[in-house]
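>>> How does the following fold in three dimensions:
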Amino acid sequence: MQAVRKNETASGDESPLLPRLLGGNWYRLHPSVRARFAHEPEKPVLYEGVMETVYCSKAGWLFAQLTRLIGNPLTAHRGHNVPMQVLLTRREGGGVWWQRTYGFAHPFTVISAKRANTKGQLCEYVGMGFGMRLRVFASNGALHFVSERYFWEIAGVQVPLPHWLSPGETHVIHADLGGGDFRFTISMDHRQLGRTFYQTGIFRQRP
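A predicted model of the protein is given here:
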């Protein structure tokens, strides 16, 4: 799964976003992880795999229902060994659009975009201006994204949302497994409600 190629920030920096954010820690990533995340995809990239676990709590299910109004960013389903496709594309406006399709009996699709905001910070946007600002770091060769704040953006201004109104801190891990495979794990943990979502699975790029 790839991230952002070039993003002009308020300071005029047009260097690749993730290498810039990570600095010297960029080279602590596994080489295959760096290859996947160094640039925006020049053409659509398709990853296929199996989500070994797809979990949401009762509170997570409620969050998923409430967020239908902003584009289904959360899945209310549970399951094991769920086939999944992830399509990455570039669109007008910059950044990378991720389309994740879960192969349930009734397929479920989540669409989001990763791109820099006007301050050059990495954000993930869903629908109607809602999104989350992300902190990125490298650990044991894996790439980590952790949400710092959820927001509603209007006219380029991000209005912070209360933590209690979010599904919890989001932590995404991309870890290379060798041989073209990687593990994708996402967890969401709410301060009062505990773990609301958890998913993990193994993927590889489709030729």
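
>>> From here on, just use CA atoms for contacts and neighbour counts.
OK.

>>> Can you get me a residue count around residue 140?
The local packing of residue 140 (other Cα atoms under 10 Å) involves 9 other residues.

>>> Residue 21 is in contact with residue 136, isn't it?
Yes - between residue 21 and residue 136 a contact is recorded at 7.3 Å, counting by Cα atoms under 8 Å.

>>> Setting aside sequence neighbours, what's the nearest residue to residue 176?
When the adjacent residues along the chain are set aside, residue 176 lies closest to residue 182, with 4.2 Å between them (Cα to Cα, 6 or more residues apart in numbering).

>>> to compare against the first, here's another:
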Amino acid sequence: MTSARIGFPSSVAPHTKLLDDHRFHALLPPEDWGRLPVAIWRRFSKRLTDGATIVYVGEVEEASFTRAGWWIAQAARLVGGPLPIVSETAVSTIVTVTEDRTGGGQIWSRIYPRRNGFPQVIHSMKSFSGPTGLQEYVGFGITLALRISVADGALVFKSAGYALQLGPLRVPLPDWLTPGDLTVIHSDLGGNAFRFTLDIVHPYFGRLLRQSAVFRESAS
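Predicted coordinates:
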């Protein structure tokens, strides 16, 4: 089993306060939040001091692209490379979450090693703003509004429109200029492990890519 090979200990660093960050909780009705496992509550309720980082270490268990998906992922490198371009599995991966009090959000970095060549690094910033109360900035002025929900005990993030942010001006992007509908599912596996699953479905080309990885929180 993939998760059994990730032997990193659980820890709570001194700069972390459990159950003291209500920003994700506030985006869901209380009854939906109540349907989540306690482990997900804790994971999304940790308050970090400014600049503090949580590190999650995992292993990619599934990664696939269609031909159109591969080309769109390559084209997205022109705007900062926000999509995975690596289809290797059974390789280690790292996700870091850093609190950014200046911007009022969290900086997410994802590192995908490659057996040949340098690792791919994806940076984005989640801010608790925008039309849905949560949006992700991927660079070059491009933002993605997100809606969260609960399904089968998992926390689900779904895209709710891409836009070009020009200062205070937000210009929605047409579907043909976007990768398509994005869905991220965060499901708890018990034993301090969780699965992260990413799916992108294009309105014309269908599913472009799918990626799944199992993570544990590493010692800080």
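
>>> Any idea what the TM-score comes out to?
The pair, once superposed, lands on a TM-score of 0.87 when counted by TM-score structural alignment, normalised by the length of the first structure; 193 aligned residues with a Cα RMSD of 1.6 Å.

>>> Can you give me the neighbour number for the equivalent of the residue nearest to residue 176 of the first structure over in the second structure?
Under the alignment defined by TM-score structural alignment, residue 182 of the first structure corresponds to residue 194 in the second structure. Using other Cα under 10 Å, residue 194 of the second structure is surrounded by 23 other residues.

>>> next one: the one 5 residues further on
Each residue near residue 199 of the second structure was counted by other Cα under 10 Å, and the total is 18.

>>> swap in residue 131 of the second structure?
Residues lying near residue 131 of the second structure (other Cα under 10 Å) number 12.

>>> Grab the nearest non-local neighbour of it.
In space, and not counting its chain neighbours, residue 131 of the second structure is closest to residue 145: 6.8 Å by Cα to Cα, 6+ apart.

>>> Which residues lie in contact with the counterpart of the one you found in the first structure in this structure?
When the two structures are superposed using TM-score structural alignment, residue 145 of the second structure falls opposite residue 133 in the first structure. Residue 133 of the first structure makes contact with 121-124, 147-151 under the criterion Cα atoms under 8 Å, 6 or more residues apart in numbering.

>>> redo that, cut-off 6 Å
Counting by Cα atoms under 6 Å, 6 or more residues apart in numbering, residue 133 of the first structure makes contact with 123, 147-149.

>>> can you give me the helices in the second structure?
With DSSP state H applied, the second structure shows helices at 30-33, 38-43, 67-75, listed in chain order.

>>> between those, which one is nearest to residue 182 of the second structure?
Distances from residue 182 of the second structure to each of the helices of the second structure were compared using Cα to Cα; the minimum, 12.6 Å, belongs to helix 67-75.

>>> which residue packs closest to the alignment partner in the first structure of residue 105 of the second structure, ignoring adjacent ones?
Taking TM-score structural alignment as the alignment basis, one finds that residue 105 of the second structure is matched in the first structure by residue 95. By the measure of Cα to Cα, 6+ apart, the closest residue to residue 95 of the first structure outside its immediate chain neighbours is residue 115, 4.3 Å from it.

>>> What number of residues are in the vicinity of that neighbour?
The number of residues packed near residue 115 of the first structure is 24, by other Cα under 10 Å.

>>> Can you find the partner of it in the second structure?
For residue 115 of the first structure, the equivalent position in the second structure is taken to be residue 127, counting by TM-score structural alignment.

>>> likewise residue 56 of the first structure?
Residue correspondence, TM-score structural alignment: residue 56 of the first structure in this structure matches residue 65 in the second structure.

>>> wait, isn't its match in contact with residue 211?
No - under the criterion of Cα atoms under 6 Å, residue 65 of the second structure is not in contact with residue 211, lying 8.8 Å apart.

>>> which residues of the first structure fall in strands?
With DSSP state E as the definition, the first structure shows strands at residue ranges 45-56, 79-90, 96-102, 108-116, 122-125, 130-139, 142-154, 157-160, 169-178, 181-190, 194-205.

>>> The residue opposite residue 183 of the second structure in the first structure once aligned: neighbouring residues, count only.
Residue 183 of the second structure maps onto residue 171 in the first structure, with residues paired by TM-score structural alignment. Using other Cα under 10 Å, residue 171 of the first structure has 19 other residues around it.

>>> circling back: pipe the helices of the second structure into CSV and attach distance to residue 170 of the second structure per row.
Below are the helices of the second structure laid out as CSV (distance: least, Cα to Cα, whole Å):
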stretch, distance to residue 170 of the second structure
helix 30-33, 30
helix 38-43, 31
helix 67-75, 23
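
>>> okay, those helices in a markdown table with mean neighbour count next?
Formatted as a markdown table, the entries for the helices of the second structure read as follows, by neighbours: other Cα atoms under 10 Å:
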| stretch | mean neighbour count |
| --- | --- |
| helix 30-33 | 14 |
| helix 38-43 | 16 |
| helix 67-75 | 17 |
